[in-house]
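Participant: got a predicted structure here, sequence first:
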Amino acid sequence: MMFRVLAADFLKIRRKAIWFLIFLGPIGVIALQAANYGLRYDYLMEKYAANPWGAFLGNIQFLLPVTILLGIAIIASMVANIEHQMNSWKQLLALPIARASVFSAKFTLCVLMLLISCILLGIGIVGLGLGLKLGTDVPLISVIKLSFYPFIASLPALALQLWLSVTMRNQALPLTVGILGGVVSTYASNMPDWFLWKLPLLTNHAGIPEYSVVAGLAVGIVIFAIGLLHFTRRDVN
């Protein structure tokens, strides 16, 4: 049943600006890094001659948390707002479809679209790195981790943003929470490891990025479950 709802959701966003945002995120990150190297190419190549790919990936990693968190807030809001704008929540929930399927389909839609952004980011990283002549020994494992780890660690934020966006007709509060979360993430490196908006930074006291990824996945499932339970038990205007 969820897959039928998911297919319908894909049709609803077919001609929406949301697809522009899916491409804008990774393109923006790559463009900023291209500008960075374009302006300081000789300096950066000389400074990081011992490990040009490592420095390149490190600079990109600095941009990702705020980009992902802001993107999550906007995309979750746009996905939920389709129903709000058309006043179709009551009609949708009156159909012989489980509420859990509706909420799960919205969450899955967001995840799939953001995964597309992650794939585009990985392709862009490799393409730009080769274009900058950083070397043909592309660290593919590091590129894959950089492309997907921050997103997986951001799943709690996605679950929270979708929960707020679906249950609130006025999207001002969900967007405010998302924007503040993105801004706070840039200063969150010294926050406790359990701080939700620190997880995408992949920094923790153990110094193991995978801990943040696993924590993000686990907490994301918990928040999703709470949001799902709340959605199934309340009226949506």
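Facilitator: Everything's here; your move.
Participant: use CA for all of it now, contacts and neighbours both
Facilitator: OK.
Participant: let me know the outermost residue of the protein.
Facilitator: Residue farthest from the centre of the chain, counting by C-alpha atoms, centre = their mean, is Glu46 at 33.3 Å.
Participant: name the helix or strand for that one, please.
Facilitator: helix 18-47 (DSSP states H and E).
Participant: elements contacting that helix?
Facilitator: Where contact means 3 or more C-alpha pairs under 8 Å, 6 or more residues apart in numbering; DSSP states H and E, helix 18-47 is packed against helix 52-86, helix 99-131.
Participant: so what touches stretch 143-152?
Facilitator: 57, 61, 64-65, 68, 114-115, 118-119, 121-122, 125-126, 199-202, 210, 213, 216-217 (C-alpha atoms under 8 Å, 6 or more residues apart in numbering).
Participant: give me the buried positions along the helix holding Glu46.
Facilitator: Using 16 or more other C-alpha atoms under 10 Å as the test for burial, helix 18-47 gives 18, 21-23, 25-27, 29-30, 33-34, 37, 44-45.
Participant: ditto for stretch 211-223
Facilitator: Neighbour counts over stretch 211-223 (16+ other C-alpha under 10 Å) mark Tyr211, Ser212, Val213, Ala215, Gly216, Leu217, Ala218, Val219, Gly220, Ile223 as buried.
Participant: most widely separated two among those residues?
Facilitator: Across the buried residues of stretch 211-223, no pair lies farther apart than Tyr211 and Ile223, at 18.0 Å, counting by C-alpha to C-alpha.
Participant: buried only: go through the contacts of stretch 143-152 for me.
Facilitator: Of those, these count as buried by 16+ other C-alpha under 10 Å: 57, 61, 64-65, 68, 114-115, 118, 121-122, 125-126, 199-202, 210, 213, 216-217.
Participant: number of residues surrounding Leu146?
Facilitator: By other C-alpha atoms under 10 Å, the residues close to Leu146 number 21.
Participant: how close does it get to Ser101?
Facilitator: In this view, Leu146 and Ser101 are 31 Å apart by C-alpha to C-alpha, to the nearest Å.
Participant: which residues touch the spatially most central residue of the chain?
Facilitator: By C-alpha atoms, centre = their mean, the chain has its centre lying nearest to Ile68, at 4.1 Å. Residues counted as contacts of Ile68 (C-alpha under 8 Å, 6+ apart) are Gly25, Pro150, Phe151, Ser154, Gly182.
Participant: put this next to the previous one:
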Amino acid sequence: MRVLVTGASGALGRDVVPVLRGAGHEVRALSRVARPDQDGVSWVRGDLATGEGLVPALHDVDTVVHLASAPYRRGYTREVDVEGTRRLAADARAAGVRHLLYVSIVGADVVPWGYFRIKVQAERIVRSSGPAWTVLRATQFYSLIDAVLRAAARLPVIPYDPGIGSQAVHTGDVARRLLELLTAGPSHDVVEFGGPEVLGLREAARQWLEVSERRRVLVPVRVPGSLGAAFRAGPFVTTAEPTGTLTWREYLASHPAGA
């Protein structure tokens, strides 16, 4: 089938596009800047924040895999994630797209955090104003945890809240799960997906330090207030199956810290 992927150049998109191509799908990748076609992928120019280019990008498309997001950029985040999703859903419906597959975040519906609330608003738009739909809520990506620890390691100590657990997942595993959902067709359901193991933040940081051969002191610090309480309630884990297969340690072995 012909699939339009938004956010194709992002952390998840870079794994999703080759997975879809490997399965024989015709991939059309949306970008705000012009890019040359490469490796069988047709790049088209379009901007969710303005709507420019969305109508021609959606022409003759069967499925949209909507990955694009602009986290923590204030008003621009809302323009892309909420209003951009609204534009995309409306234009997809008008174009006769049969399936809109949207990626959100496990815990977005229970954590009182601005960006998570925006993701839930986008979910509601996908569910109510577009074509047939599926929402995949994924846990945090290994690449994000890795980046946070690299930043923290600039200091001699790494703080962690001992009550917070994580079931982070590799983007390659998420890409393969998306392919399964795309193949199955619209579910009109919210599906969750996480990594193969639940780790406390201390253990995640300890493994990161061990693999990166760095020495830092791990200091327990409770995240204060209602946000900390929400984090400790376990919103970043899921009992959903299947799960990803690549462990945190395996990811670290193939992504050396500082590389």
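Facilitator: The structure has been received and is ready for your questions. The shown structure was predicted, so the numbers you read here are calculated from the model rather than taken from an experiment.
Participant: give me the TM-score for this pair.
Facilitator: Overlay of the two chains. TM-score (TM-score structural alignment, normalised by the length of structure 1): 0.34; 121 aligned residues with a C-alpha RMSD of 5.1 Å.
Participant: out of the buried residues of stretch 211-223 of structure 1, name the ones that lie in helices.
Facilitator: Per DSSP state H, helices hold the following members of the buried residues of stretch 211-223 of structure 1: Tyr211, Ser212, Val213, Ala215, Gly216, Leu217, Ala218, Val219, Gly220, Ile223.
Participant: tell me the one among the residues you listed nearest to Thr232 of structure 1.
Facilitator: Nearest member of those to Thr232 of structure 1, counting by C-alpha to C-alpha, is Ile223, at 14.2 Å.
Participant: hang on, that closest one packs against Leu158?
Facilitator: No - taking C-alpha atoms under 8 Å as the definition, Ile223 of structure 1 is not a contact partner of Leu158, at 9.2 Å.
Participant: neighbours around Lys145 of structure 1, how many?
Facilitator: Applying other C-alpha under 10 Å, we find 14 residues neighbouring Lys145 of structure 1.
Participant: skipping adjacent residues, who's closest to Thr108 of structure 1 in space?
Facilitator: Spatially, and ignoring its direct neighbours in sequence, Thr108 of structure 1 is nearest to Leu6 (7.6 Å; C-alpha to C-alpha, 6 or more residues apart in numbering).
Participant: what sits against the one you found?
Facilitator: By C-alpha under 8 Å, 6+ apart, Leu6 of structure 1 lies in contact with Ala105, Lys106, Thr108, Leu109.
Participant: mind putting these in JSON lines, neighbour count and distance to Ala80 of structure 1 included?
Facilitator: Formatted as JSON lines, the contacts of Leu6 of structure 1 follow (neighbours: other C-alpha atoms under 10 Å; distance: C-alpha to C-alpha, whole Å):
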{"residue": "Ala105", "neighbour count": "22", "distance to Ala80 of structure 1": "11"}
{"residue": "Lys106", "neighbour count": "21", "distance to Ala80 of structure 1": "8"}
{"residue": "Thr108", "neighbour count": "15", "distance to Ala80 of structure 1": "12"}
{"residue": "Leu109", "neighbour count": "21", "distance to Ala80 of structure 1": "11"}
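Participant: redo those as a markdown table? Include distance to Phe10 of structure 1.
Facilitator: Listed next are those as a markdown table, based on distance: C-alpha to C-alpha, whole Å:
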| residue | distance to Phe10 of structure 1 |
| --- | --- |
| Ala105 | 10 |
| Lys106 | 10 |
| Thr108 | 11 |
| Leu109 | 7 |
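Participant: and which of these is nearest Trp163 of structure 1?
Facilitator: The shortest approach to Trp163 of structure 1 among the contacts of Leu6 of structure 1 belongs to Lys106, at 9.9 Å (C-alpha to C-alpha).
Participant: relative to Ser165 of structure 1, how far out is the closest one?
Facilitator: In this view, Lys106 of structure 1 and Ser165 of structure 1 are 11 Å apart by C-alpha to C-alpha.
Participant: how about Val177 of structure 1?
Facilitator: Per C-alpha to C-alpha, Val177 of structure 1 is found 10 Å from Ser165 of structure 1.
Participant: check Gly178 of structure 1 too.
Facilitator: Distance from Gly178 of structure 1 to Ser165 of structure 1, counting by C-alpha to C-alpha: 10 Å.
Participant: tell me who's in contact with Arg86 of structure 2.
Facilitator: Counting by C-alpha under 8 Å, 6+ apart, Arg86 of structure 2 touches Ala122, Ile125, Val126, Ser129.
Participant: neighbour-wise, which one of those leads?
Facilitator: Neighbour tally across those (other C-alpha under 10 Å): the maximum, 26 neighbours, falls on Val126.
Participant: just checking, that residue touches Ala89?
Facilitator: Yes - assessed by C-alpha under 8 Å, Val126 of structure 2 is found in contact with Ala89 at 6.4 Å.
Participant: other SSEs contacting the helix or strand where His230 of structure 1 lies?
Facilitator: Here His230 of structure 1 is covered by helix 209-233, with elements defined by DSSP H and E. The elements that helix 209-233 of structure 1 packs onto, with contact taken as 3+ C-alpha pairs under 8 Å, 6+ apart, are helix 99-131, helix 140-153, helix 155-167.
Participant: most tightly packed of those helices?
Facilitator: helix 155-167 (a mean of 25; mean count of other C-alpha atoms under 10 Å).
Participant: name the next helix or strand following that one along the chain.
Facilitator: helix 172-185.
Participant: does the residue nearest to Thr108 of structure 1 lie in a helix or a strand, and which?
Facilitator: For Leu6 of structure 1, the element it lies in under DSSP H and E is helix 2-12.
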